[in-house]
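**Student:** sharing a model that was predicted from the sequence below.
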Amino acid sequence: MSTRSVVAARAAWSAVVREGETLTITDLHGNQAVDFLVYDAHDTSVRYSAPDTVQARGGIFLTTGSVLMSNEHTPLMTVVRDDVGRHDTVGGACSKESNTLRYGHHTFAQHACVDNFLAEGARYGLGKRDLVSNIN
């Protein structure tokens, strides 16, 4: 089955990706970034773990062949193709607070990736305590 979604800049999106399916993320307009989290759909206490992924990978950058590991040190997903070449897993998601520090107090009311994670996570019963380090 193939489903295609176009997600507007700064918008939140989520889906359940079943075993054997492929999730493709394409930057349609250039210079976009995707902050990405992974949870086990059957047990959301099993979730992406940056430390386990870095340890299994032997480095902080992810690319083709990288296995995204869970907090139980089990594979969640594998990067099967990467046209960018390098993604970090330690930079963290932007928040209104971090954006204010970077760009000034006038930006506090603007979009933040953490807000997207919270909005989408709520659809699956997840809250702020369920946020983990993301992939950039």
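**Tutor:** Yep, that arrived.

**Student:** use CA for all of it now, contacts and neighbours both
**Tutor:** OK.

**Student:** give the contact list for the residue sitting nearest the centre point of the chain.
**Tutor:** Central residue of the chain (CA atoms, centre = their mean): Phe36, 1.0 Å from the mean position. Contacts of Phe36 were listed using CA atoms under 8 Å, 6 or more residues apart in numbering, and they are 134-136.

**Student:** and stretch 118-127, what's buried?
**Tutor:** Within stretch 118-127, the residues that count as buried by 16 or more other CA atoms under 10 Å are 118-121, 126.

**Student:** meant to ask about stretch 51-68, not that
**Tutor:** For stretch 51-68, the buried set under the neighbour-count rule, 16+ other CA under 10 Å, comprises 51-54, 57, 60-63, 66-68.

**Student:** in helices only, show me the residues you listed.
**Tutor:** Secondary structure of those is defined by DSSP state H; positions in helices are 51-54, 57.

**Student:** hmm, back to that, mind putting the buried residues of stretch 51-68 into a markdown table with distance to Gly20?
**Tutor:** Rendered in a markdown table, the data for those read as follows (distance: CA to CA, whole Å):
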| residue | distance to Gly20 |
| --- | --- |
| Pro51 | 25 |
| Asp52 | 22 |
| Thr53 | 20 |
| Val54 | 24 |
| Arg57 | 22 |
| Ile60 | 26 |
| Phe61 | 24 |
| Leu62 | 20 |
| Thr63 | 19 |
| Ser66 | 16 |
| Val67 | 14 |
| Leu68 | 15 |
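
**Student:** one more to weigh against that first structure:
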Amino acid sequence: MNSKLLESSRRVEDAVFDVTVNAGDGYMLPLKKGQILRMIDVCGNQSGDVQIYNQHDKTERYNANNTITAQANTMIELGTVIRSNRNNPMLTVIADTCGEHDTLGSGCSAEGNCVRYTDKTRYMHSCRDTFVRTLQDFGMSKRDQTCNLNFFTKVILDDTGRLEFADGISGPGKYIDMRADMDVLFLLSDCSQLNNPCNDYNPTPIRMVVWDE
């Protein structure tokens, strides 16, 4: 048995909230301390880019350095405590059927698309644009963008410091459960990247389900 994997006994029928976010869309989900969030990779191998904020003080937000340093691991997996820029716990992974999720790769952007896939992709969808549009609905701006997590995605860091996307780590119905350790705003961009083969050039939905404590 893979020690990184653990199924949950929670039933979707008992959830207090359930939303499916289509590829290319963004969604800001408020979570109260103690609530459980399940992200579901509906069709498989779909990257869910996420930024996280303290509901009551948006200057406190997810920080990759503190999260990686505290666990001495660049991946988000079972037992990981996702930490803020003030080193406070924000979310804890309590169940996971995928196994590993990325903290290193930045969300796709117009500039990044040009560098990786030529200038022809400049005006294609990007997660950075989705983040900005969604933040504006909550009185925030592009200055409030922070580190992002990439759920259902794995970026390999080799001995030379080179980063490379790993294909096919997730599958239809794979999920991750996280308990909110403070009141948070959980901002999802369901990546509509058409140039990366990790999703077989076919972006698909991500479902978010919430239970009370």
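**Tutor:** Thanks, I have it. Computed from a prediction, not measured in an experiment: that's the story for all the values here.

**Student:** mind listing the helices for the second structure?
**Tutor:** When assigned using DSSP H, the helices of the second structure occupy the ranges 64-71, 110-117, 127-136.

**Student:** of these, which approaches Phe17 of the second structure most closely?
**Tutor:** When those are ranked by proximity to Phe17 of the second structure, the top entry is helix 127-136, at 19.5 Å, counting by CA to CA.

**Student:** which bit of the first structure covers the closest one?
**Tutor:** The aligned range for helix 127-136 of the second structure in the first structure is 113-122, by TM-score structural alignment.

**Student:** stretch 82-92 of the second structure too?
**Tutor:** Going by TM-score structural alignment, stretch 82-92 of the second structure sits over residues 68-78 in the first structure.

**Student:** can you pull the buried residues of that stretch?
**Tutor:** In stretch 68-78 of the first structure, counting by 16+ other CA under 10 Å, buried: 68-71, 73-77.

**Student:** just stretch 48-67 of the second structure next, same as before
**Tutor:** 48-55, 60-67.

**Student:** output the residue interval of the first structure matched by it.
**Tutor:** Residues 34-53 of the first structure are where stretch 48-67 of the second structure aligns, taking TM-score structural alignment as the criterion.

**Student:** Ser126 of the second structure touches Glu111, doesn't it?
**Tutor:** No. Applying CA atoms under 8 Å as the test, Ser126 of the second structure and Glu111 come out as separate, 9.4 Å apart.

**Student:** between these two, who's got more neighbours?
**Tutor:** The residue with more neighbours, out of Ser126 of the second structure and Glu111 and counting by other CA atoms under 10 Å, is Ser126; that gives 24 against 16.

**Student:** rewinding a little: of the contacts of Phe36 of the first structure, which stay in contact in the second structure?
**Tutor:** Conservation of the contacts of Phe36 of the first structure in the second structure, assessed by both residues aligned by TM-score structural alignment, their matches' CA atoms under 8 Å: retained contacts are 134-136.

**Student:** returning to what we had before: Throw the buried residues of stretch 68-78 of the first structure into a markdown table and include distance to Glu21 of the first structure, thanks.
**Tutor:** Formatted as a markdown table, the entries for the buried residues of stretch 68-78 of the first structure read as follows, by distance: CA to CA, whole Å:
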| residue | distance to Glu21 of the first structure |
| --- | --- |
| Leu68 | 15 |
| Met69 | 17 |
| Ser70 | 18 |
| Asn71 | 22 |
| His73 | 21 |
| Thr74 | 18 |
| Pro75 | 15 |
| Leu76 | 12 |
| Met77 | 10 |
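
**Student:** hey, where'd the strands end up in the first structure?
**Tutor:** Counting by DSSP state E, one finds strands in the first structure at the ranges 39-40, 43-47, 61-62, 67-69, 75-78, 87-88.

**Student:** would you mind giving those strands as a markdown table with distance to Val17 of the first structure added?
**Tutor:** Supplementary listing: the strands of the first structure in a markdown table, determined by distance: least, CA to CA, whole Å:
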| stretch | distance to Val17 of the first structure |
| --- | --- |
| strand 39-40 | 9 |
| strand 43-47 | 13 |
| strand 61-62 | 19 |
| strand 67-69 | 14 |
| strand 75-78 | 10 |
| strand 87-88 | 20 |
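
**Student:** closest to Arg18 of the first structure out of the ones in helices among the buried residues of stretch 51-68 of the first structure?
**Tutor:** Of all these, the one sitting nearest Arg18 of the first structure is Thr53; the distance, using CA to CA, is 20.3 Å.
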